[in-house]
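Show me how the following folds:
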Amino acid sequence: MVASWWSRARLGIFVHWTPASVPGWAPPYVAPDELPAEGRRAPLAWTAYAEWYENALRFPGSPVSAHHRATYGTRPYTAFGGDFNDALDSWDPAAWARGFRAAGARYAVLVTKHHDGFCLWPSEVANPHRTGWHTVRDVVGEFAEAVRAEGMRFGVHYSGGLDWTFDDRPIGTAADTVSAVPRGGYPAYADAQVRELIRRYHPDILWNDIAWPASRADVQRLIAYYRFTVPHGVVNDRLYPYTPMWRALRLPGVGALYDRRERRTVARGEGFVPRKPPYYDFRTPEFARCTGPDPYEITRGIDHSFGYNRNSPPEAFLGRDALEALVRETAAEGGNVLLNVGPRGEDATIPAEQRLRLEWLAELARRDGQSQTMSKDRPKFA
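Alright, predicted model coming up:
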């Protein structure tokens, strides 16, 4: 049974903030069946998820590649890591936390390492492929302290299933995603980093993404360590253990069958709901509603991306009525909403379009009497 504090939370804030937030660009969302032929063959190269920028660069014909050539020339993606670190001088985690709390959030989950492998803490577990590929400032620790100071719970997101510093093959389809889970030294690396996060920060939520690169027994041991260290903690539903069968998805015929099934699911408008792994506390439908008896958390962006996308058109953003309905209806059904913000990489601020939605939620919380820390003024976000 999921922890009672999580069941009562109703609203959490997700934060995707990576070196991809510096270019902060992806093409607007296009329905899969409306993509050009090249996009239909490799839809993840045309994704509206701006945090997948580095992967989209590996497809010469993708919109991201065209944008990058026109804007940055031959500058490598790794250069954005330095820009990201430089911008941290102006970051104010306390202001973020105050704004999240005012919006009615009861917890906040920070992406500590996304698929590009960049760590938001100075990890003692060295990356053997990209030296210094992390923040100098302890972003995870400072964020955790700020969030907890506002009375919220703190969670860590970690991309266990993908790390492009260990396997940089282009990922164009769902089958490519599963077959690209790194092997070799990566399982030990990921296990050591997640244990470091648990040991250092005692996160209330352990939020893994995509899958886990090791066996079911390894997953069980990792969760046991987490539950021993953080007895009140909760685990999401994406710690799906590695199986050698995933390698078969690299075969053209097998991969095509898998992708065809995935395309049918998206075309029916069902969104993305992870398969159930052996161990989990709550489900995480992505840009989708959820059915069934399990505790669940709808996770989605304010627009069609998670990372900051300066190219999102106005119509991509949730309207006020839709946002309020999402939060209220999900709460009435007993679920949570994990609403994402994607800060800018160049100055460590939350974009105006996203700040406005948080302010709407603050007004909703004030009307519903849910916020205990609201001042009479509108919340200020950095």
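
From here on, just use CA atoms for contacts and neighbour counts.
OK.

Now do the strands in the stretch 201-350 of the chain.
Along the stretch 201-350 of the chain, counting by DSSP state E, counting those that start in this stretch, strands occupy 205-208, 234-235, 297-301, 336-341.

Any idea which of those gets closest to residue 157?
Distances from residue 157 to each of the strands of the stretch 201-350 of the chain were compared using C-alpha to C-alpha; the shortest belongs to strand 205-208, at 4.5 Å.

which helices and strands sit right next to the closest one?
Taking 3 or more C-alpha pairs under 8 Å, 6 or more residues apart in numbering; DSSP states H and E as contact, the helices and strands that strand 205-208 lies on are strand 153-158, strand 234-235.

could I get these as a markdown table with distance to residue 170 and mean neighbour count?
Output for the helices and strands packed on strand 205-208, formatted as a markdown table (distance: least, C-alpha to C-alpha, whole Å; neighbours: other C-alpha atoms under 10 Å):
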| stretch | distance to residue 170 | mean neighbour count |
| --- | --- | --- |
| strand 153-158 | 20 | 24 |
| strand 234-235 | 29 | 22 |
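
looking at those strands, which is closest to residue 165?
Of all these, it is strand 153-158 that lies closest to residue 165, at 14.5 Å by C-alpha to C-alpha.

mind checking the SS state of residue 112?
Going by DSSP: H, G, I helix; E, B strand; the rest coil, the secondary structure assigned to residue 112 is strand.

now the closest residue in space to it that isn't next to it in sequence: how far from residue 211?
Spatial nearest neighbour of residue 112, excluding adjacent residues (C-alpha to C-alpha, 6 or more residues apart in numbering): residue 120 at 5.1 Å. Residue 120 sits 20 Å away from residue 211, going by C-alpha to C-alpha, to the nearest Å.

mind putting the helices and strands packed on strand 205-208 in CSV, distance to residue 187 included?
CSV is the format used below for those (distance: least, C-alpha to C-alpha, whole Å):
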stretch, distance to residue 187
strand 153-158, 13
strand 234-235, 19
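
quick one: which of these is nearest residue 307?
Distances from residue 307 to each of the helices and strands packed on strand 205-208 were compared by C-alpha to C-alpha, and the smallest falls on strand 153-158, at 13.6 Å.

List the contacts of the closest residue to residue 53 other than its chain neighbours.
If you skip the residues right next to it in sequence, residue 53 has residue 20 as its closest partner in space, 6.0 Å away by C-alpha to C-alpha, 6+ apart. With contact set as C-alpha atoms under 8 Å, 6 or more residues apart in numbering, residue 20 has these partners: 50, 51, 52, 53, 54, 80, 307, 345.

and residue 20, which of the three is it?
For residue 20, the reduced secondary structure class is helix; criterion used: three-state DSSP.

roughly how far apart are it and residue 68?
Per C-alpha to C-alpha, residue 20 is found 12 Å from residue 68.

for comparison, sequence B:
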Amino acid sequence: MESPPVSAPVDTTWFTHDRFGMFVHWGLYALPARHEWVKNREKLTDEQYQVYFDHFDPDRYDPAEWARTARAAGMRYVVLTTKHHDGFCLWDSTLTDYQVTRTPYGRDLLGPFVDACRAEGLKVGFYYSLIDWHHPSFPVDGTHPRRDDAAYIEAAADRDIRVYQEYLHGQVRELLTSYGTIDYLFFDFSYADRDEWWGGKGPDDWDSRALLDLVRELQPGILVNDRTGLPGDFVTPEQYQPAGPMSAGGRPVVWEACQTLNGSWGYDRDNLDDKSADLLVRMLVDGVSKDGNLLLNVGPTGRGDIDPGARAVLADIGRWMDLHERSVRGCGPASYTPPPDCRYTRRGDRLYLHLFSWPLSHVHLPGLAGRVRYAQLLNDASEIVRVRTDPDLPAHNARMGGQPADTLTLELPVRRPDALVPVIELFLTPSA
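Presented below is the predicted three-dimensional model:
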């Protein structure tokens, strides 16, 4: 990764322990229901986009239900988009009229969200977009909905990013002084080096050094991501799974993969590219095995509901987490090499073998001979028998052989456990 570790990091213990959080992308774009970048993709003017502001009235908004859903899924922190790239604010900002109390809904959305998360024992996170396609001082660039409108670009030629900086910093001050302790802040995003977008913006445009100093002054213990263009407390691979533990300058960094249920962050009614619950559990486990977190997104509807499909898949994940939580929470990578199509996680003297596919009768674990005191399926605590194999026997013999001498072989039931990802809990010897 290009971002080096921060020089004076805050305590990330809760973050690397909890491992699993909910991202919530929600705003005006839930009404067109065609992706959160609909204003950009369809090159909508402010006047065309205004119809969604005029009709924003989420009468079914129930943040307590969101928080219960997150906790039941096994998530332990929730991050909400306070302002996305369209510039619309979910709180009663004193710095703009382009905010929720001016819509038909007419009430602050963030206060009830924060209270609901705290009531469920969840850490509270805010997302804030550095980009703002609505603000009159945000210079037009290659991400802007009016990027191909020559007359608009000419009229906006004298926009001063320093004016926008004051607005940006002022809004962050509002967010971090109005709702008590905030645990997590996700800025999004810098793109000065992105060739596909002309006029890209980075840390100088946001005055990121002063911005981060402000954040630390207001909330000393908050975790901040890496997207201001300066190093943060964690790095944020998006929509892909890293190949291994992430590092910078030869040193490990804290990381979190942010992932969607269907490729869209905001509510996208006609998007049917839904990931299955078993795939999402494998993604979570894969990340933990590489010392990372998973921030899994939902995009509530224009009325404020988490849609039925999302609720169903989160419920499935929750049922798996209910029985297998201790193979994720508080776990990290292990020094042993897992068999093919498996992942290890470890916590103290417990090693967890996650079987992404179910083998026939036996699984061979290199390096673990003599290092395991006991083995059991995690879902029901039923014993898994350890089998001795003779490395001197040829592999074609009816008695198992052909494995390295340090291999532990486990005898599995033929019938796969009824779990999205079966897990074997291995109790290690003190020297393992």
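
Send over the TM-score of the superposed chains.
Here the superposed chains carry a TM-score of 0.68, computed using TM-score structural alignment, normalised by the length of structure 1; 290 aligned residues with a C-alpha RMSD of 3.2 Å.

what's the counterpart of the residue nearest to residue 112 of structure 1 in structure 2?
Under the alignment (TM-score structural alignment), residue 120 of structure 1 maps onto residue 90 of structure 2.

my guess is that match meets residue 100, correct?
Yes: Residue 90 of structure 2 is in contact with residue 100 according to C-alpha atoms under 8 Å; the separation is 5.3 Å.

what sits in contact with each of the two?
Common neighbours of residue 90 of structure 2 and residue 100, counting by C-alpha under 8 Å, 6+ apart, are 108, 109.

hang on, the earlier thing: aligned counterpart of the residue nearest to residue 53 of structure 1 in structure 2, please.
Residue 20 of structure 1 is assigned residue 29 in structure 2 as its aligned equivalent, the criterion being TM-score structural alignment.

Please apply the same query to residue 334 of structure 1.
Per TM-score structural alignment, residue 334 of structure 1 is aligned with residue 291.

Tally up the residues packed near its match, please.
23 (other C-alpha atoms under 10 Å).

how near is residue 292 of structure 1 to residue 198 of structure 1?
According to C-alpha to C-alpha, residue 292 of structure 1 and residue 198 of structure 1 sit 30 Å apart.

Give the residue from the two that has the larger number of neighbours.
Looking at residue 292 of structure 1 and residue 198 with other C-alpha under 10 Å, you find the greater number of neighbours at residue 198, namely 21 against 7.

Not including adjacent chain positions, what is the nearest residue to the more buried one?
residue 226 is the one closest to residue 198 of structure 1 (C-alpha to C-alpha, 6+ apart), at 6.6 Å.

For that neighbour, give me its contacts.
Contacts of residue 226 of structure 1 (C-alpha under 8 Å, 6+ apart): 195, 198, 233.

Give me the nearest residue to the last one, chain neighbours excluded.
If you skip the residues right next to it in sequence, residue 233 of structure 1 has residue 204 as its closest partner in space, 4.5 Å away by C-alpha to C-alpha, 6+ apart.

I'd like to know how many residues surround the counterpart of the one you found in structure 2.
Under the alignment defined by TM-score structural alignment, residue 204 of structure 1 corresponds to residue 183 in structure 2. Residue 183 of structure 2 sits with 21 neighbouring residues when counted by other C-alpha under 10 Å.

What of residue 46 of structure 2?
Residue 46 of structure 2 sits with 14 neighbouring residues when counted by other C-alpha under 10 Å.

now residue 25 of structure 2
Applying other C-alpha under 10 Å, we find 23 residues neighbouring residue 25 of structure 2.

hang on, it packs against residue 300?
Yes: between residue 25 of structure 2 and residue 300 a contact is recorded at 7.3 Å, counting by C-alpha under 8 Å.

list residues touching both of these two?
Listed contacts common to residue 25 of structure 2 and residue 300 are 266, 267; contacts here mean C-alpha under 8 Å, 6+ apart.

For the stretch 201-350 of structure 2, just list every one of the helices.
For the stretch 201-350 of structure 2, helices defined by DSSP state H, counting those that start in this stretch occupy the ranges 203-206, 208-218, 277-289, 308-324.

Buried deepest among the ones you listed, which one?
By mean neighbour count, with neighbours taken as mean count of other C-alpha atoms under 10 Å, helix 277-289 ranks first of those at a mean of 22.

Now do residue 204 of structure 1 against residue 323 of structure 1, distance only.
In this structure, residue 204 of structure 1 and residue 323 of structure 1 are 26 Å apart, going by C-alpha to C-alpha.

let me fix that: residue 186 of structure 1
Relative to residue 323 of structure 1, residue 186 of structure 1 is positioned 39 Å away (C-alpha to C-alpha).

Leaving aside the residues adjacent along the chain, what's closest to residue 339 of structure 1?
By the measure of C-alpha to C-alpha, 6+ apart, the closest residue to residue 339 of structure 1 outside its immediate chain neighbours is residue 13, 5.0 Å from it.

Is the one you found within a helix or a strand, and which one?
Secondary-structure assignment from DSSP states H and E places residue 13 of structure 1 in strand 11-15.

how much does that strand stray from structure 2?
When structure 2 is overlaid, strand 11-15 of structure 1 sits 0.5 Å from its aligned residues on average, using mean C-alpha distance after the TM-score superposition for structure 1.

just to revisit the earlier point, same list (the helices of the stretch 201-350 of structure 2) but as TSV, adding distance to residue 153 of structure 2.
Output for the helices of the stretch 201-350 of structure 2, formatted as TSV (distance: least, C-alpha to C-alpha, whole Å):
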stretch	distance to residue 153 of structure 2
helix 203-206	18
helix 208-218	26
helix 277-289	43
helix 308-324	40
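
Out of the ones you listed, the one nearest residue 68 of structure 2 is which?
Ranking the helices of the stretch 201-350 of structure 2 by distance to residue 68 of structure 2, with C-alpha to C-alpha as the measure, places helix 308-324 first at 10.9 Å.

Which positions in structure 1 sit opposite the closest one in the alignment?
Alignment of helix 308-324 of structure 2 against structure 1: residues 352-368, by TM-score structural alignment.
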